[in-house]
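**Q** okay, here's the prediction I keep looking at, along with the sequence it came from:
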Amino acid sequence: MTAPTINGTRYPQPIEDLLPAARDLDLPEGQRFPSRNRLMREFRIGAPKAGELLALLKAEPTAPPADNTTPDLATTPDAPEPAAPAAPVAPLVVDPTPVPEITTAEPDAEATPVSRPDTPTPTPPPGPGRSAVVWPVVLLALPAFVAIWSGWVGLGGLTGFGVVHPLPGIWDSFSINSAITLPIGVETYGAYALYVWLSGRVPQRARRFAKWSAIASLLVGALGQVAYHLLEAAGVTAAPWWITTAVACLPVAVLGMGAALAHLVRTHD
């Protein structure tokens, strides 16, 4: 069989000129493309050019064979309308982040829990704690009450405090020793200011005022006890004027500090 010539020459032709002739070759039934060896043999070309020609043949879209029979217009049903073009499909976006390799442990290997530093471990809520008992304070306060009460009343007697009739003309027989106003006022205010300071449930200004006034009240109470015992040990029956002046001002000072603290406790910063 004589090799087909293209454009009347037997010299090697370009791939573009050989492509139509290769497309028209007779192929056995069931074979879609000619083999590379047949292309080499038919067109007298080398293996590289035959491989390139075969690749071009395979890259072309294959169309179904044309039906050369003339259809009968009388029996042929109306052709369906062409379908609407399909909507374009968005390209698939591939995440370039590499997927970590997952390794499975051996059945007999001991599993190790993986800790994630960015995930906070939930802290279990604290259980209901048992509050501390306060009854020992009562036991401690009993001897302190006796000593403080007797000391302030004794100092009040040395500084001019004594029995008075607060309701003359109304209840003449009613009398009271004014010296008891010293332990009630000074020590009660000191305990209350100490409670406000340590409670932590009041505004900052009230807490600061309660702190310093509680310290001052406790210091004044301690100085009053020291002054009484020193005067009593020295056999003094009347306190010096400067001690009498300081003791006489205590009820007024306690009243002012108590009213100020009560006002600050009810205000907001």
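**A** Yep, it's here.
**Q** rest of the way, CA atoms for contacts and neighbours
**A** Will do.
**Q** what's the following helix or strand after the host helix or strand of Trp212?
**A** Per DSSP states H and E, Trp212 falls inside helix 204-233. Counting by DSSP H and E, the next helix or strand C-terminal to helix 204-233 is helix 241-265.
**Q** I'd like to know which elements that next one is packed against.
**A** Counting contacts by 3 or more CA pairs under 8 Å, 6 or more residues apart in numbering; DSSP states H and E, helix 241-265 packs against helix 181-182, helix 188-199, helix 204-233.
**Q** now with 10 Å, please.
**A** helix 135-158, helix 181-182, helix 188-199, helix 204-233 (3 or more CA pairs under 10 Å, 6 or more residues apart in numbering; DSSP states H and E).
**Q** still on that earlier bit, the helix holding Trp212 versus helix 241-265: what angle between them?
**A** 160 degrees (axes from the mean of the first three to the mean of the last three CA atoms, to 10 degrees).
**Q** just want the angle from helix 204-233 to helix 188-199.
**A** Using the same axes, to 10 degrees: helix 204-233 against helix 188-199 is 140 degrees.
**Q** also this one, for the comparison:
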Amino acid sequence: MSTPLRTSYPVPVAELIPAARNLAAELGELPSQNRLMKHLRVGKDKAKAVHAALAAERHLHSVPDPDETTADATTPDTAVETADETFVQVTPPVDPVPEATPTAVAVVPAESEERGISKTDDETTDTAADTGDKERPVRSWPMLLLALPAFVAVWSGWVGLGELTGFGVVHPLPGIADGFTINSAITLPIGVETYAAFALRVWLSGRVPAKARRFAKWSALSALGLGALGQVAYHLLEAAGVTAAPWPITTAVACLPVAVLGMGAALAHLIHTRENGSH
């Protein structure tokens, strides 16, 4: 197998032709300009010149003259001889074509077409570097600094409001683990605020069906609004020295876990449902 030409200085076209001739003999056909660029590690102009020189030497896949085609059709022996000379023997053409205007029709190998080699190594590197700079993501770690104080305030507000509305320490596993207790007030910040953040992400992602995106939008805004109202209600009751919330507030807060569960299940269903309604 031929080895790509490696050099650190410009190589004349005449010195590139032997390596290109070896590549053509290995492939059994005239290599394309893209293949020559990759194999010889040269630019487009030198690859074009080498390609033209090989075409003039081998006369592969040249466009036949209509008169010559007619003559070959009347003399089968000549046609067979011409075919042998074209595909087996390496002979110069009768009328050499100038290098500047070759008449050979190059057949691009499948390997070159699949890889789509149309630029030099330098141009490809520059393009990749430019694309990487433009697509570099924005760092999201500052969100941790923003979320930490919000988490403390929201958590304490919801837990305080839950205790004013009847939420408190319960035994979730009676008869199984009697010593295990949990404060049910923590279900409010976990449920409401987590769903609001999740629905907001689904809405802004743009990767879900339109129906799911609309539902995520309005449910996220509703959850954020309920969270804000819950914080306001707690601080007003706390400032007024109220030890038990009024029944309308208690009713609304008691319904929040059920409402969050329903919205979460509906959004998960819509995310996995196609536009036409089929799964």
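**A** Happy to help now that I have it. Here the structure is a predicted model, which means the values were calculated and not measured.
**Q** where does the TM-score land?
**A** The TM-score (TM-score structural alignment, normalised by the length of structure 1) is 0.53; 146 aligned residues with a CA RMSD of 1.2 Å.
**Q** about what we covered before: so the helix holding Trp212 of structure 1 matches what in structure 2?
**A** The alignment of helix 204-233 of structure 1 onto structure 2 (TM-score structural alignment) spans residues 210-239.
**Q** contacts for stretch 253-269 of structure 1 next, please.
**A** For stretch 253-269 of structure 1, the external contacting residues (CA atoms under 10 Å, 6 or more residues apart in numbering) are 182, 184-190, 192-193, 196, 201-207, 209-210, 213-214, 217, 250, 252.
**Q** go again using 7 Å as the cut-off
**A** Stretch 253-269 of structure 1 is contacted by residues Gly185, Val186, Tyr189, Val202, Pro203, Arg205, Ala206, Ala210 when judged by CA atoms under 7 Å, 6 or more residues apart in numbering.
**Q** circling back: which other helices and strands contact the helix holding Trp212 of structure 1?
**A** helix 135-158, helix 188-199, helix 241-265 (3 or more CA pairs under 7 Å, 6 or more residues apart in numbering; DSSP states H and E).
**Q** and these: which comes nearest Leu18 of structure 1?
**A** helix 188-199 (102.6 Å; CA to CA).
**Q** wait, which of the helices and strands packed on helix 204-233 of structure 1 is closest to Glu52 of structure 1?
**A** helix 188-199 (94.0 Å).
**Q** how far apart are that closest one and its match in structure 2?
**A** Following superposition, helix 188-199 of structure 1 is found to deviate from structure 2 by 0.1 Å on average (mean CA distance after the TM-score superposition for structure 1).
**Q** buried residues in stretch 220-240 of structure 1?
**A** Val220, Gly221, Gly224, Gln225, Ala227, Tyr228, Leu231, Glu232, Ala239 (16 or more other CA atoms under 10 Å).
**Q** list of residues touching it?
**A** With CA under 7 Å, 6+ apart, stretch 220-240 of structure 1 has contacts from Gly151, Trp152, Gly154, Leu155, Leu158, Thr159, Val186, Glu187.
**Q** hmm, 6 Å instead?
**A** By CA atoms under 6 Å, 6 or more residues apart in numbering, the residues outside stretch 220-240 of structure 1 that reach it are Gly151, Leu155, Leu158, Thr159.
**Q** now do stretch 51-61 of structure 1
**A** Counting by CA under 6 Å, 6+ apart, no residue sits against stretch 51-61 of structure 1.
**Q** what range in structure 2 does it sit on?
**A** Counting by TM-score structural alignment, stretch 51-61 of structure 1 sits on no residues of structure 2.
**Q** tell me which residues of that stretch come out buried.
**A** Quick answer for stretch 51-61 of structure 1 (16+ other CA under 10 Å): Gly51, Leu53, Leu54, Leu57.
**Q** so which of the residues you listed are in helices?
**A** Secondary structure from DSSP state H places Gly51, Leu53, Leu54, Leu57 of the buried residues of stretch 51-61 of structure 1 in helices.
**Q** TSV for those, including distance to Gly256 of structure 1?
**A** Below are these laid out as TSV (distance: CA to CA, whole Å):
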residue	distance to Gly256 of structure 1
Gly51	112
Leu53	113
Leu54	112
Leu57	111
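**Q** sorry, back to before: mind checking the helices and strands packed on helix 241-265 of structure 1 for the one nearest to Ala21 of structure 1?
**A** Nearest of these (CA to CA): helix 204-233, 101.5 Å.
**Q** average gap between that closest one and structure 2?
**A** Averaged out, helix 204-233 of structure 1 is 0.2 Å away (mean CA distance after the TM-score superposition for structure 1).
**Q** if anything else comes up later, I'll come back, but that's it for now.
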